[in-house]
Structures are given as C-alpha cells and as structure tokens.
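J.: Any chance you can model this:
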Amino acid sequence: MNAPLHPLPNAETTAELPGLTLLIAAPRGFCAGVDRAIEIVERAIEKYGAPVYVRHEIVHNRYVVEALKAKGAVFVEELDDVPDDAPVVFSAHGVPKSVPAEAERRKLVYVDATCPLVSKVHRQAERQLEKGRHILFIGHDGHPEVIGTMGQVPPGTMTLVETLEDARTVTPPAGAQLAYLTQTTLSVDDTAEITAELERRFPDIAGPKAEDICYATSNRQAAVKQIAPGSDLVLVIGAPNSSNSVRLVEVAERCGTPARLIQRAADIDPAWLEGVGSIGLTAGASAPEELVREVVDQLKQWRQVEEHTLVSTVENMIFKLPRQLTD
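T.: Prediction:
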C-alpha cells in the first residue's frame, strides 16, 4: 500500500540537509463520520462475509478505498451493479430516498453509513417541506452529498445555490415561504457570505437552528488558519473530489499562503521546496493519519525537519454504529 518515496536529491548526509519548520495542524484527518463509515464496512464484511458491496466510494480517499477492497469490499456506482443475494453499504455522503426504496423492493440487505450530521440535514429538509417552505440549498452541484440531500424531497421543492452570485440572482417560486440549508463540507467563510446575502434579499427566510457545516469541517478550516500565516507553503492531504479537502486549500490561499492538494507523499515535487523554510501540513476528513506520517517521512529525506503541532481545538465526537451491526 505504501507509495514509493522520492530518493534523496543528492548524497548529502542528514546533518548537511537544510532545515525545515513543519507546522502540523490539529485537528486534521479522519472525523467521527469517516471513522464510523469505515468501521461499518469492516463490520459488515465480518458479519456477512466477503464480498460486501459499497455504493460509491465510502469516503473520498483512494488509500481507504483500496484498503477496504483488500478486505473484501466491492465498490459500485449503482444498485443495479449489486447482485440480489449480496449485502450493500451506502456511503457516508448520503443517498436519495429512491436508493433505500429500491434496495427494499429488491429485498437487499443494506446498511446505511450516511454520516449522522448529513442525516440531520436530510431531516431538516423534510421538516421545512412539511412547513410548506421552498428550500434554497447551498452546495456544489454533482457532489454526492448534494445529490443525496436533494433526493430527500420531491423535484422542484429545492433550488441549488452554489455561489455568492447565485445568491444574488436566484429566483424562488413567486410567493413561496423560504428556508435555506447547506452542504456539510463547505467553506465556512464563503457560506457565511452566501447566507448573509440570502437573508438580506429574503428577510423572512428560515435558517437551520444550528449551522449545517459539520464540526469537523469547521475545525479543520480553523486549524489551517492557525498554521497558514507562519508557512511558506501549505500541503493538504486529500482527494481532488473531497469537498472538505479542497476547501482547506482555499482557506490557506485566502490567508495569503500558497497551498497544494496532494493524495500522498509521492505527489510532492521536490521543486516545491525551493526557497521554502516552513511548511504547513494538514489532512482532509477522509485522509488517514498514515498518510500524514508518510509525508513527514518524505520531507525528512530532503530536509532536517523540526515538527510543531498547533492544536486549535480537541475533538472527542463519537457516532454510534447501526444497530444491525452491533446486535
């Protein structure tokens, strides 16, 4: 599973290597929802035996997906790819209501690994619909979480708002009472601008009682704001299709620090380190700690690294597993 590390660029001994200050963000990496989703797949394999099918990537991280494949998980895009006699797990991002309905119609054994914080947004959408409100949903078109959330309500009852410009121009149905909800993995700062504009245009719009952006997303963005000002470059470990990881790059850049998204150590170009005396390092919520240490080990092949962990908050959230896997 380990990617090959770059060799030393020359024959210098460690003592002769130039120094590098490494500021490591905390919290970083796995959140409670990701921990839960991975454990759900592992326990399903233990309970039902391999193979266990997983609809979509359980989380957006190739390293995690490959590790689960090695244990007996088979990843597919749709339920049509799941045999009638095989168990299936739904990803942490959530699914439209039509997916479990189809699984029940086919009498499939299924386990829902949707993050509880995403499920909370699903319930909020249903409640706003019951109150007769049209929902403006702030999120990124095509993201699995957005597809899953918009699939909780009938077509036409929710309008997607992606940008501040969308918030300025969106035209909800005439005379409709309005509510807004958000994807859980958005930029805290960008979302605040969008919601402020919606509230300016529609003073009676109903917002969620608590922020929809999840604690892990908010905490990791706050941690990047702590390491970025003292860094010449920020490295974010995460997948290109991981919304929360891409947001971390944007947060660093908004702080005025260049940032790069990498999937693991092998992606680092030694040329990036030219003229760099300090690097900030973090990982998206789907990236395991092994990849963080892999990056640190790679940097130590090129530089004398002095590590500092900057703790912005301590997380202790734990989510329960589905009852069918604990009975």
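J.: switch to C-alpha atoms for all contacts and neighbour counts from now on
T.: Fine.
J.: who does the top helix by length along the chain touch, helix- and strand-wise?
T.: Longest helix of the chain, by residue count under DSSP state H: helix 32-48. In terms of contacts (3 or more CA pairs under 8 Å, 6 or more residues apart in numbering; DSSP states H and E), helix 32-48 is packed against strand 52-55, helix 62-71.
J.: Let me have the ones you listed in JSON lines, extended by distance to residue 245 and mean neighbour count.
T.: As requested, these are exported to JSON lines (distance: least, CA to CA, whole Å; neighbours: other CA atoms under 10 Å):
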{"stretch": "strand 52-55", "distance to residue 245": "21", "mean neighbour count": "24"}
{"stretch": "helix 62-71", "distance to residue 245": "13", "mean neighbour count": "16"}
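J.: Figure out which of the ones you listed is closest to residue 264.
T.: Proximity to residue 264 (CA to CA) singles out helix 62-71 among the helices and strands packed on helix 32-48, at 8.8 Å.
J.: What is the closest one packed up against?
T.: For helix 62-71, the packing partners by 3+ CA pairs under 8 Å, 6+ apart come out as helix 32-48.
J.: Would you mark the buried spots in the helix it packs on?
T.: With burial defined by 16 or more other CA atoms under 10 Å, the residues of helix 32-48 counted as buried are 32-38, 40-42, 44-45.
J.: follow-up on the earlier one: mind putting the helices and strands packed on helix 32-48 into TSV with distance to residue 271?
T.: Formatted as TSV, the helices and strands packed on helix 32-48 follow (distance: least, CA to CA, whole Å):
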stretch	distance to residue 271
strand 52-55	39
helix 62-71	25
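J.: Here is the second sequence; please produce its structure so I can put it next to the first one:
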Amino acid sequence: MMKRPLTIRLCGPRGFCAGVDRAIQIVVLALKKYGAPVYVRHEIVHNRYVVEGLQARGAVFVEELDEIPPEHHAQPVVFSAHGVPKSVPADAEARNLFYLDATCPLVSKVHKQAMRHQRQGRHVLLIGHAGHPEVIGTMGQLPEGAVTLVETEEDAARIAPADPQALGFVTQTTLSVEDTAGIIKVLQGRFPQMQAPAAESICYATTNRQDAVKEAAVGADLFLIVGAPNSSNSMRLVEVAERAGAARGLLVQRASEIPWGEIEDISVLGLSAGASAPEIIVDEIIDAFRERFDVTVELAVTAEETENFPVNRVLRDIELTPADMAFVNGSA
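T.: Predicted coordinates:
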C-alpha cells in the first residue's frame, strides 16, 4: 500500500540546552567520581527518560533532604537545574551533607537580578507560574514578603504594592516571550517607575526554540512538541505553535503517546522538543512517522547555539566516556 506523503518541519534549535546538559553531566560525573548512590533533590530536569536513565546509573531521587539516610550523608546530593531556595543549601549544611548545585547559570542570573532589586530598595515582581520549581527557588532567594508573583495580565492589573514608586521585575526563564511582554506592558502602564532587570531574564534557549517553532508552524496541520507536562518551556512551545499558525499543537513524551487514529490525513508536521527533552526521542518519533508515511524532513533552523556552561570545579578532573557523552547530550 502506498504511504501518504508527509513533510516534517524539524526545528533547530530544539531539545537540550546548555543548562540541562550541564545538570545531567553533573550527576553522571558525580556517580563516576563518588560512586552510587548520588542523591538528587527533585527531578534534575523535567524529563522521565532522563530521570530513569540516571536511576539506572545509580542516582536516587528524593523530594526533600530528610529522605537521605544518615549512613549516606557523605554521598553527594545534587540540586536540580531549576534552582532552590536559600533554605535548601542551609538545610544541607545543617545536616552535614555534601551538595553539588546544578542550578542553571541563567536561573542563577535571575536570582542575582532579584537580589539586586531588593538591595536597591525595590519590591520584586516575579513574572512566572505558581508552584514551578524555578519560581519557588527564585522567591526563596529573598525574605518572605519581598516578592510578589504575577502570573497573568489580570494579576498585573490587580496588584496593589505598598510603594508603587519602588518596584523591580524579573521573569521565570522559560516563559512565552509574547505572554511576558503583555504582562510587562500592563505593569509599565500602571507603574512607570518600575525597574527592569539589568539583562533579559527569559533565557536564550527558550527564545531560540520559540523562534524556530514560529517559523515552522505556519500552515502545519499538526505540531508535536516533545516534552513533559510539568516542563514550562515545553508547554509554552505548544502555545507558540498554535498561536503562530499550526492547526493543532500537541505535547508528547514518547512516540507511543501520538494519537495515530486522529492524524491519518495530515500532510505537514512541525516537530520540536523542549529544553529538557533528549534527541533520541525526537529520532524515535521521526522513525514512527516513517513507518506510516512517506516522510520528507525539512529543517527549520533559526539560530546556532554554542553555549557551554562548565560543571562544578570539584568534578572537572573526571572524564566522560563516549557512551557517557551520548547520554549527557541526549543521543542515547
């Protein structure tokens, strides 16, 4: 039987960013240097495939530090790429735990921007999503009450700060550029004295992946984003795809989640991956479409990424094997 033709517009950049790459590398290097178990507080990144791959190597994921048994207090505990409140390393030190911080340097930059606002006497407005680990970590850099979370334009229109003349804002790194711009516009209209951060808060990887999706989305019958439901940057990519012209956007974690019965008559598919999704799953999905369609792959590349964030100094004497590197960069 003849297969229907299908054009897959494959976005670039896609998948792992430098911060995710660094975080996974830190866990792998710690396992090689210190042996199993290496504890990880919360998911190191929002991806089940990555978490399970690290568990198979000897990583143990915990929600809180009190889950680490006393006999393992000399083993490393890694803090996730999303960042943690100041209370977490303080708790680790109180417990005499050896910890490695895998917070993305771009998230750390937002922490510093928020602290700078506070030092200069400003109340901090954080544009982000309640409950996201990055938001919890950023709010936890400052004393309680020093930060107000702004999730929507409606929030921006409602908030009533004690001193409207002394405000500064920062944003979660993984937001939609358009949504954030709308919120900032409302805030600036109400509080013209509000100070911006010294540098853009939304990270380069978020912006680059959104730009590529915008280019590929026009005229697409379906746009698949590889990512987890709790991954903010992946969820934003689905929204960006539909807003930019895709007839339908869909988040999937693996090829097995694709609703094949609903998409038999598509002719143009957009495909990208959130910053914590490994390339091996993108390959898996393309192979699944090749089994069902006569596939032509077109690249929609809008930027080249060369960023590389060094790992913690204590791990730099350890070398990764080619197999380790393939896992770290998401290709195995």
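J.: ok so, going back, out of the helices and strands packed on helix 32-48 of the first structure, flag the one nearest residue 105 of the first structure.
T.: Ranking these by their distance to residue 105 of the first structure (criterion: CA to CA) puts strand 52-55 first, at 16.5 Å.
J.: picking up where we left off before, now do the longest helix of the first structure: which range of the second structure does it align onto?
T.: On the basis of TM-score structural alignment, helix 32-48 of the first structure is assigned to residues 18-34 in the second structure.
J.: and the longest helix of the first structure, how far from the second structure on average?
T.: The superposed helix 32-48 of the first structure is, by mean CA distance after the TM-score superposition for the first structure, a mean 0.4 Å from where its aligned residues fall in the second structure.
J.: Off-centre distance for that helix?
T.: Taking CA atoms, centre = their mean, to the nearest Å, one finds the center of helix 32-48 of the first structure at 17 Å from the center of the full chain.
J.: Which stretches in the second structure count as strands?
T.: With DSSP state E, the ranges of strands along the second structure come out as 4-12, 38-41, 59-62, 76-79, 98-101, 123-127, 147-150, 167-171, 222-226, 249-252, 268-273, 293-301.
J.: so where in the first structure does the last one end up aligned?
T.: Translated: strand 293-301 of the second structure. So strand 293-301 of the second structure sits over residues 303-311 in the first structure, by TM-score structural alignment.
J.: ok now that stretch, how far from the chain's centre?
T.: On CA atoms, centre = their mean, the centre of stretch 303-311 of the first structure falls 25 Å from the chain's centre.
J.: Name the residues of it that come out as buried.
T.: By neighbour count on 16+ other CA under 10 Å, the buried set for stretch 303-311 of the first structure is 303-305, 310.
J.: In contact with residue 52 of the first structure, which residues?
T.: Taking CA atoms under 8 Å, 6 or more residues apart in numbering as the contact definition, residue 52 of the first structure lies against 41, 44-45, 72-74, 86-89.
J.: Tell me who's in contact with residue 191 of the second structure.
T.: Residue 191 of the second structure sits next to 164-165, 167 when contact means CA under 8 Å, 6+ apart.
J.: quick one: which of the helices and strands packed on helix 32-48 of the first structure is nearest residue 98 of the first structure?
T.: strand 52-55 (13.3 Å).
J.: how about the helices of the second structure, start to end?
T.: Secondary structure of the second structure, counting by DSSP H: helices at 18-34, 48-57, 87-94, 105-119, 133-139, 153-158, 177-190, 204-217, 232-243, 279-292, 322-328.
J.: Next one: residue 25 of the second structure from residue 205 of the second structure, what distance?
T.: Distance from residue 25 of the second structure to residue 205 of the second structure, counting by CA to CA, to the nearest Å: 18 Å.
J.: what residue of the first structure matches up with residue 221 of the second structure?
T.: By TM-score structural alignment, residue 221 of the second structure lines up with residue 232.
J.: roughly how far apart are its match and residue 259 of the first structure?
T.: Distance of residue 232 of the first structure to residue 259 of the first structure, given as CA to CA: 9 Å.
J.: next one: residue 74 of the first structure
T.: 34 Å.
J.: swap in residue 141 of the first structure?
T.: From residue 141 of the first structure to residue 259 of the first structure the distance is 24 Å (CA to CA).
J.: from what I can see residue 236 of the second structure touches residue 178, true?
T.: No: between residue 236 of the second structure and residue 178 there is no contact under CA atoms under 8 Å: 10.2 Å.
J.: Comparing these two, which residue is more hemmed in?
T.: With neighbours defined as other CA atoms under 10 Å, residue 236 of the second structure and residue 178 compare such that residue 236 has more, 20 against 10.
J.: give the contact list for residue 318 of the first structure.
T.: Neighbouring residues of residue 318 of the first structure by CA under 8 Å, 6+ apart: residue 32.
J.: err, residue 159 of the first structure, not the other one
T.: Residue 159 of the first structure neighbours (CA under 8 Å, 6+ apart): 134-137, 172.
J.: Can I get those residues in CSV including distance to residue 196 of the first structure and neighbour count?
T.: Below are those laid out as CSV (distance: CA to CA, whole Å; neighbours: other CA atoms under 10 Å):
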residue, distance to residue 196 of the first structure, neighbour count
134, 18, 22
135, 16, 28
136, 13, 26
137, 14, 20
172, 17, 15
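J.: Widest-spaced pair of those residues?
T.: Maximum pairwise distance in those, criterion CA to CA, is 11.5 Å, between 137 and 172.
J.: Distance of the closest residue to residue 218 of the second structure other than its chain neighbours relative to residue 270 of the second structure?
T.: If the residues on either side of it in the chain are set aside, residue 218 of the second structure comes closest to residue 245, at 4.5 Å by CA to CA, 6 or more residues apart in numbering. For residue 245 of the second structure, the distance to residue 270 of the second structure equals 11 Å [CA to CA].
J.: now do residue 206 of the second structure
T.: Distance, residue 206 of the second structure to residue 270 of the second structure, by CA to CA: 17 Å.
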